[in-house]
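A.B. asks: Quick check, what structure comes out for this input:
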Amino acid sequence: MRPGKQIRPARQARILASRPLLERTLAIIQWRDAAIADGWLVVPKVPGQDWEQACVLHREDFQALCVTRNEGTDTLTIWAPDGMQVPTPNPYDWEKVKDGVSTCLFCGATGIAPHLVGEGGRACKECLAKL
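C.D. replies: Have a look, this model is predicted:
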């Protein structure tokens, strides 16, 4: 852009609207890189594809799916050894990942006896009654 030239309002609105998506992508990348530095094994989600776009991380029977392919569809999901999802701590913290096996995905209560909800969700007794 030349000095003194203004960004058109429509373009500026698109740039500002994409900022949360870019911040989410960056947070996922930072989480993934911290997990790898902490000893998680990284495997490409699709053989032959760049692992930085889609990978599965493994550590002590925990799995994390990291997808940073397209803006808006980026995701980070973690499953515990019992097959149920655990909350994703941000920033990365291995102890919080392990503690997630007794954390409700709905209200954040800790120290719960988890109940399966849907396809791998984890809920406390109180949230289960509300679903």
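A.B. asks: can we go C-alpha only for contacts and neighbour counts from here?
C.D. replies: OK.
A.B. asks: what ranges do the helices span in the chain?
C.D. replies: 9-37, 94-99, 125-130 (DSSP state H).
A.B. asks: among the ones you listed, which is nearest Leu76?
C.D. replies: helix 9-37 (6.4 Å; Cα to Cα).
A.B. asks: If you count neighbours, what's buried in that closest one?
C.D. replies: Across helix 9-37, burial judged by 16 or more other Cα atoms under 10 Å covers Leu21, Arg24, Thr25, Ala27, Ile28, Ile29, Trp31, Arg32, Ala34, Ala35.
A.B. asks: quick one on the thing from earlier: any chance of the helices of the chain in a markdown table, plus distance to Ile78?
C.D. replies: Listed next are the helices of the chain as a markdown table, based on distance: least, Cα to Cα, whole Å:
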| stretch | distance to Ile78 |
| --- | --- |
| helix 9-37 | 11 |
| helix 94-99 | 8 |
| helix 125-130 | 20 |
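A.B. asks: please give me the structure for this one as well, since I'd like to look at both together:
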Amino acid sequence: MSESSHILRNDPSSQIEDAASRIWGALQSNREGNGGELSVSDEAVARLLTAAIKLYYAKTDGEDRTFRPLMGERDEYVCATEVITAATELLRAMSLSPMELALWWRRRPDDAGFTSGPHAEPATRTDAPLPSEAQDSGSTS
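C.D. replies: Next up is the predicted model:
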């Protein structure tokens, strides 16, 4: 074993990259070989989903940006029903309601006008002035 391959195997980021590829390949093989039935324990699925959520949050929070958390384009690999099913159960697992999700809904850091964090862009106003602002600008005292 060379020193460089030993370093890569001990690097947590490389281990995560390798594990993600192996898990995706195993999932595809398992689904094709078993007619769509999965023989994976609930605990294993929960461990993977928990790790994926922690990883996504750490990456987006640390880099002050978001990225598409799913492979492919639109519903290439995951359909809307699968996303809603997972999202609903994630909310239930944390005793959260759709109302609380709406309260936490936020603009993505990479959207125009994001105004916090080290990579923030200055906000630009694109809406029309409020009626009180229009009156103030036109009044003479």
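A.B. asks: Can you calculate the TM-score here?
C.D. replies: For this chain pair, the superposition-based TM-score is 0.34 by TM-score structural alignment, normalised by the length of structure 1; 63 aligned residues with a Cα RMSD of 3.7 Å.
A.B. asks: got the buried residues of helix 9-37 of structure 1 as TSV, with distance to Leu57 of structure 1 columns?
C.D. replies: Shown next, in TSV, are those (distance: Cα to Cα, whole Å):
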residue	distance to Leu57 of structure 1
Leu21	22
Arg24	18
Thr25	17
Ala27	16
Ile28	13
Ile29	12
Trp31	11
Arg32	8
Ala34	11
Ala35	8
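A.B. asks: now, which of these sits nearest Trp94 of structure 1?
C.D. replies: Ala35 (7.8 Å).
A.B. asks: any idea how far Pro9 of structure 1 is from the closest one?
C.D. replies: 40 Å (Cα to Cα, to the nearest Å).
A.B. asks: same thing with Pro44 of structure 1?
C.D. replies: Pro44 of structure 1 sits 40 Å away from Pro9 of structure 1, going by Cα to Cα.
A.B. asks: Can you name the two of the buried residues of helix 9-37 of structure 1 that sit furthest apart?
C.D. replies: Leu21 and Ala35 (21.1 Å).
A.B. asks: of the helices of structure 1, which approaches Thr77 of structure 1 most closely?
C.D. replies: Using Cα to Cα, these put helix 9-37 closest to Thr77 of structure 1, at 10.0 Å.
A.B. asks: Enumerate every residue touching Arg11 of structure 1.
C.D. replies: Listed by Cα atoms under 8 Å, 6 or more residues apart in numbering, Arg11 of structure 1 has no contact partners.
A.B. asks: C-terminal to the strand or helix carrying Val45 of structure 2, what's the next element?
C.D. replies: Per DSSP states H and E: Val45 of structure 2 is located in helix 42-63. As assigned by DSSP H and E, the chain's next helix or strand after helix 42-63 of structure 2 is helix 80-93.
A.B. asks: Quick one: list the elements packing against that next one.
C.D. replies: For helix 80-93 of structure 2, there is no helix or strand it packs on, judged by 3 or more Cα pairs under 8 Å, 6 or more residues apart in numbering; DSSP states H and E.
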